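Novice: sequence and predicted model, in that order:
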Amino acid sequence: MSVQSNFYAAQAESCARAARESNLPMQREKYERAGAAWLTLANRENEIAAARDRRLAEAAIKAELPAT
């Protein structure tokens, strides 16, 4: 997990905690929506990092192959 992804996940957890502690339905919904957005960002960052790692691995494999 990247630093950004960890930050996003921490923010999502913070929103979830605030939602659980909220007594007001609209405020709870606001925190739940914000938490979902943070989780989306964390997941997207993880997908980007995985794609980047795959591209680097593929480039390394291609660099090792002899040119024909």
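Specialist: Good, I have the coordinates. It should be emphasised that the depicted structure is a prediction, and the values quoted were computed from it without experimental measurement. Residues are numbered from 1 along each chain as shown.
Novice: please count neighbours and contacts with C-alpha atoms only from this point.
Specialist: Will do.
Novice: so which residue is dead centre in the protein?
Specialist: Nearest to the geometric centre of the chain sits Ala42, at 1.3 Å (Cα atoms, centre = their mean).
Novice: quick one: contacts for that residue?
Specialist: Neighbouring residues of Ala42 by Cα atoms under 8 Å, 6 or more residues apart in numbering: Gln4, Ser5, Asn6, Tyr8, Ala9.
Novice: what about versus this one:
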Amino acid sequence: MASNTLTYRDHAAKARADADEATLDNVRERCLRAEAAWLDMAERQERVDAARAVREAPKTPQLVTEAG
């Protein structure tokens, strides 16, 4: 789902922006952990989407040749 991936990446960008604006170390670290989690979810979704596309791709019939 491309929309899920985009949503996850949008959340990651927001978390990064929040981290950049944070004045407290613990808040900055929390935001950076959130960014990493959102990016991980986006990458996982991309792998799932790619695997699904391969699995659901139309199969082409294999040609059978006779030796002789």
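Specialist: All right, it came through fine. Since we're looking at a predicted model, the values are computed, not measured.
Novice: list the TM-score for the superposed pair.
Specialist: Remark: TM-score between the superposed chains equals 0.85 [TM-score structural alignment, normalised by the length of structure 1]; 64 aligned residues with a Cα RMSD of 1.8 Å.
Novice: tell me which of the contacts of Ala42 of structure 1 are still there in structure 2?
Specialist: With both residues aligned by TM-score structural alignment, their matches' Cα atoms under 8 Å, the contacts of the contacts of Ala42 of structure 1 that structure 2 also has are Gln4, Ser5, Asn6, Tyr8, Ala9.
Novice: and the residue nearest to the residue nearest to the centre of structure 1 when sequence neighbours are not counted, what does it touch?
Specialist: In space, and not counting its chain neighbours, Ala42 of structure 1 is closest to Ser5: 4.6 Å by Cα to Cα, 6 or more residues apart in numbering. Counting by Cα under 8 Å, 6+ apart, Ser5 of structure 1 makes contact with Leu41, Ala42, Asn43, Glu45, Asn46.
Novice: wouldn't the fourth one be in contact with Gln4 here?
Specialist: So that's Glu45 of structure 1. Yes - between Glu45 of structure 1 and Gln4 there is a contact at 7.4 Å, judged by Cα atoms under 8 Å.
Novice: the two: who's more crowded?
Specialist: Using other Cα atoms under 10 Å, the more surrounded residue of Glu45 of structure 1 and Gln4 is Glu45, with 19 against 13.
Novice: how about the counterpart of that one in structure 2, nearest residue that isn't a chain neighbour?
Specialist: Mapped onto structure 2 by TM-score structural alignment, Glu45 of structure 1 lines up with Gln45. Distances taken as Cα to Cα, 6+ apart place Thr5 nearest to Gln45 of structure 2, at 6.3 Å, with adjacent residues excluded.
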